[in-house]
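*Asks:* sequence and predicted structure, then a few things I'm wondering about:
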Amino acid sequence: MYFLRAAVVAIALQLSGVANGDVIEDRILAKIYGVATKGKTNGVVPTPTGWPEYVIGTATSYTYQSSGAWTTGFFPGTLWLLYQRSLTKTLKVSSVELLSLARTWQAPLRANKDRTDTHDLGFMIHDCFGWDAILTGNATARQTVHDAAIALSQRYNSVTKTIRSWGSISDTGSFTVIIDNMMNLGMLYWAAQQFGNTTLSDIATSHATTTMNNHFRTDGSTWHVLNYNQVTGAVTAKYTNQGYSDSSTWARGQAWAIYGMVSAYRWTKNTAFLDTAIKAADYFLAGLPADGVPYWDFNAPVTGLRDTSAGTIVASGLLYLVEQAPAYKDKYLQRAIDLIDDTIALSQSPPAVYTASPFAVSDIGFNAFLMNGTIDNNPAKTHTAASSNTGLVYGDYYLIEAQNRLLGMGLLAA
C-alpha cells in the first residue's frame, strides 16, 4: 500500500519511473563523494580547511565555511549516513572508504566540543561524532559528544528554563531562544543515557517543555524567536529572524519544531511532546502546495521561493515519529515518502559525471544534490545571492537520513 506514485519514486524503492532507485542513489553518492575527494592526491584526501554549506543558484560549487560555523557537521554527517547505508546494502563506494572519509572530514571539528559560545553543538558535533559513536562504538567519538553536551548545558538558565540560543552566557539582557535549538536536545539525551548524566536529560526536558508551552501557537504553527526576561522568566517578545513576518510561520523553523518534539518524545515518552509534534506536522502538511514542496514561509505572498531543506527535515521527522509511535504509520508514512518523491522530482540538480566501476567522479556539476533551498528571505533584511534558490548541505543530509530510515523499515531495497 505504500509503494504509490510510481512515476516519481523515492530513492531505491525500486519501482519503475523517471527516478529509478539505484540511479538516484548513485547520483547522490556521486555528488557527496565528488566533494569529499576533491583535491585527492596519490590516494590521500587532504585535511579539510573549509566545510560545505550552500551552492548559490547561479553557481555550481559549494561555498565553504570555517570549522566554527553551525553547519560544519552536516557534510561529514552525510558521509556517516552513507556509511550506515553501506552496512546494509552494497554501494559503489566501500564501507571502508566511506568510514575513512567521514573521519577525515570530522576530525578538525573536534576542537568545537568545549565551546560554550554556541547552541549549535548538536549540529556541529552530534551529527558526525555521534554517528561515529553509534555506528562504530569509537570511544573518542563517544567522549567528544559527552564533552559537547556538557558545554551546551552551560548555556541553560534555570529561571527561563531554556538553553540560550544567541549571545554570551554572561549576557544579562534579553535571553534569546530560537526554535532551531530543539534540534540540539538529542545530543543531551544521548549523552545522558551513555554516561548516566541525568542533569543533561533534565535540561533537555526542561527546554523542550518550555518551548512547547511558549513557541507554539494554538493552530500548531510556531514562532521562530522568543526573548525571555532572565529575572522573571517571562516571555518579552515573539518574532522572526528568517521568516516573512513576526506573525508568520517560517517553514524550516516549523520543520525543526516537528523533528525536535519527536526527539523529545523518543527520549521521555511524554505524550505531550508527541501531541505537539503531531499538531505541528499536520499544520505543515496542510500548508503544502499541490506539488508537495514547501514554500520558504507558510504565510508569505507566493513568490516562488521554496525551501527543500524544510521538506527533507520533515520527511525524516515524520519517519522518526512512525518509528517511535507506530500507531501513526498509516497517517504519516506515505506522506513522508511523498515529501521525498516530490522534492526529488522538483529539485534534483543536474547529475554529476561519473563512471560506475571503478567509481570515479570527473565533474560534480552543481555540488548539492537538491536545489531550491532558502536560507533566509526576511523582507526586513538585505539579501545576497546565497539567501534563496540554493543547494543546502543540510537539505541533502536530512534527505539521506530519511532514506536510511525507510531502509531500516524494510521499505527500501537492500
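*Replies:* Perfect, I can see it now.
*Asks:* going by C-alpha atoms from here, please, whenever you check contacts or count neighbours.
*Replies:* Noted.
*Asks:* so what's W250 up against?
*Replies:* Contacts for W250 were tallied using CA atoms under 8 Å, 6 or more residues apart in numbering; they are 222-224, 240, 242-244, 296-298.
*Asks:* by neighbour count, which of those wins?
*Replies:* W296 (32 neighbours; other CA atoms under 10 Å).
*Asks:* coming back round to it: is it possible to get CSV of the contacts of W250 that adds secondary structure?
*Replies:* Output for the contacts of W250, formatted as CSV (DSSP: H, G, I helix; E, B strand; the rest coil):
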residue, secondary structure
T222, strand
W223, coil
H224, coil
T240, coil
Q242, coil
G243, coil
Y244, coil
W296, coil
D297, strand
F298, coil
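*Asks:* also this one, for the comparison:
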Amino acid sequence: MKTSFKISLIASSIAVMLSACSSTDLNKTEKQTAAVDTVWPTDTVAFCDAALDKAATQYGYFSTDYPDPTNIPRSYTNGSTRMAGKLDWTSGFVAGSYWYLYEHTQSDQWLNLASKWTKALEDQQFNRRTHDIGFIMNNSFGNGLRLTGDQSYSPVILNSAKTLMERYNPDLGLTYSWSWGAWEFPVIIDNMMNLELLFEAAKASGDKRFYDAAVSHATVTMKHHYREDYSSYHLVNYNRTTGIPNWKQTFQGIADDSSWARGQAWGAYGYTMVYRYTQDEKFLNQAKNIVNYLLTHKNMPDDLVPYFDYNAPEYPEVDNVRDSSAASLLASSLLELATYVGDQEAQRYIDAATTMLRSLSTPSYLATKGENGNFLLKQATGHYPAGDEVNGALNYGDYYYLEALNRCKATL
C-alpha cells in the first residue's frame, strides 16, 4: 500500500528550453562555438573535457555575478537567486566547484577563487549547528588539500571532524542529523556523505575513533534505512535509549514508502565512498545493489535524468518534475564505482554515467550565458513537497556535475 500523497504544492509543468550555446573557452567567442550544445565530441573523455571547458565559461560569468564568498549563491528559481550564509549546509559547494574548475584548467583564476571562497569558511570548522559540516568543509578544504597539498588546510579538516563527532552517539553507533523538529534521534540518508570527513580525519591523524564511527554509521544505516529492494527511506527516527527506529519516513519525497531520487543517489555515492576507505565487500555490494535498483527502475526516464522521486509517475497530480542534481550525483558515484568492479560491470556503469552527463549537457538541462542565474544545471529540485527550490538550479547539482566530468577525464 502506498502512503498518502504528501505534496503540499504542485509545481507547474516543466517546459523544455532550447537555447543558443555559449563559448567553451574564455578566450573564444560564442559565435565560434555556437554548435557545441548539439555537437559534442563522440569520444567520452573528449566530451567531458569540452563540457568542462563550457562550464568554465559559464562559471566565469557566475563568479562575476556573485563576488562575495560570505554571501553564497545557493539556488536559482523563478527568476531570482537564493543566497545563503556560511552556516548553511550548501555553503561549501561553490568553493568546491571552483576547486573542480581549477583541477580541470590548472588556471590561477580558479585557484585564486577557490582559495578565497575556501578561506571564507574557515570558522565553520566549529559549526555545531549542522551535521553537514562534512559537505561544508570537505568540499572546500578537503578539495583544496587534495589539489594543492597545502598543509594549513589539514588542521581545519581535523577540527571539523571533531566537531562532527560531537553528534555521534556510541551506544547507537550513529551520528544524528537535524537539530530541529520533533524527532528523537533523526538520521537522514544524506548523512552518508558526511562520513568522508571522518575517514579523512582518521587517515590524517591516525585516530581510529573517526574511522570506527564512520563504519558504524554506515553499517547501522544499511540495516535500518534500506528496504528489501535496496531503496531507501529518507529519514529514520531512532529511540535514543533502545536504538530501535520509532518510525521511518521520506520527508522530501512523494510518500513515506517512495524512493526520493536524490536520497537514493546519496546512498549510492555514500556506500561507494565507504568502500573506498574500508575495502569491505559488504559496502561494495550495497552500492552495487542500490545502483542496480536505480538503473533498472521502471520509472527511470530514457535520458537517465530521474524524476525528483522514482514513484512520481504513479501520482497523476504530480507534473513531470525531474531532478538534475540527482542525476549529476549518481553519475559521479557510478564513475567511481566502475573502478572497483570487473570490466563488464564497469562498462555498464560508465555507459549509464555517460548517458546522464550527455543528457545533462543538452539545452534542456544545461544553461547558457544570462540564463539560470549563470548556474550550470536547470531542472533541479530541492524540496518538492514544500514547494521549495523546484525546477531551477542548485549549487550542489553543479558541484557533482563538475565532479563527474573530472572523474570521467581521470578514470576513462
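*Replies:* Sure, I can see it. All figures in this text were calculated on a predicted structure; none of them were measured in a lab.
*Asks:* tell me the one among the contacts of W250 of the first structure nearest to I28 of the first structure.
*Replies:* Closest approach between the contacts of W250 of the first structure and I28 of the first structure, by CA to CA: W296, at 23.4 Å.
*Asks:* separation between the residue mapped onto that closest one from the second structure and S324 of the second structure?
*Replies:* Taking TM-score structural alignment, W296 of the first structure has F308 as its aligned residue in the second structure. Note on F308 of the second structure: its distance to S324 of the second structure, by CA to CA, to the nearest Å, is 9 Å.
*Asks:* and what of W178 of the second structure?
*Replies:* 25 Å.
*Asks:* comparing these two, which residue is more hemmed in?
*Replies:* S324 (34 against 17).
*Asks:* need the contacts of W250 of the first structure in a markdown table with distance to I375 of the first structure, can you?
*Replies:* Converted to a markdown table, the contacts of W250 of the first structure look like this (distance: CA to CA, whole Å):
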| residue | distance to I375 of the first structure |
| --- | --- |
| T222 | 18 |
| W223 | 17 |
| H224 | 14 |
| T240 | 13 |
| Q242 | 8 |
| G243 | 10 |
| Y244 | 12 |
| W296 | 9 |
| D297 | 11 |
| F298 | 15 |
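*Asks:* ok, so of those residues, who is nearest V23 of the first structure?
*Replies:* Taking those together and measuring to V23 of the first structure by CA to CA, the closest member is W296, at 28.5 Å.
*Asks:* how close does the closest one sit to S388 of the first structure?
*Replies:* Taking CA to CA, one finds W296 of the first structure at 9 Å from S388 of the first structure.
*Asks:* shared neighbours of those two, which are they?
*Replies:* 305, 374, 377.
*Asks:* any chance of those in TSV, plus distance to E97 of the first structure, neighbour count and secondary structure?
*Replies:* Shown next, in TSV, are the shared contacts of W296 and S388 of the first structure (distance: CA to CA, whole Å; neighbours: other CA atoms under 10 Å; DSSP: H, G, I helix; E, B strand; the rest coil):
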residue	distance to E97 of the first structure	neighbour count	secondary structure
L305	37	18	coil
T374	32	27	coil
N377	39	21	coil
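*Asks:* corresponding residue for A111 of the first structure in the second structure?
*Replies:* In the second structure, A111 of the first structure lands on D123 (TM-score structural alignment).
*Asks:* what's around that match, how many residues?
*Replies:* The burial count for D123 of the second structure: 13, using other CA under 10 Å.
*Asks:* what is the equivalent residue in the second structure for L226 of the first structure?
*Replies:* L226 of the first structure maps onto V236 in the second structure, by TM-score structural alignment.
*Asks:* its match - how many residues pack around it?
*Replies:* Residues near V236 of the second structure, counting by other CA under 10 Å: 25.
*Asks:* can you tell me the element it falls in?
*Replies:* Assigned by DSSP states H and E, V236 of the second structure falls within strand 235-238.
*Asks:* report the mean deviation for that strand after fitting onto the first structure.
*Replies:* With the two structures superposed, strand 235-238 of the second structure lies on average 0.4 Å from its match in the first structure, counting by mean CA distance after the TM-score superposition for the first structure.
*Asks:* what's the next secondary structure element after that strand?
*Replies:* Downstream of strand 235-238 of the second structure, the first helix or strand assigned by DSSP H and E is strand 245-249.
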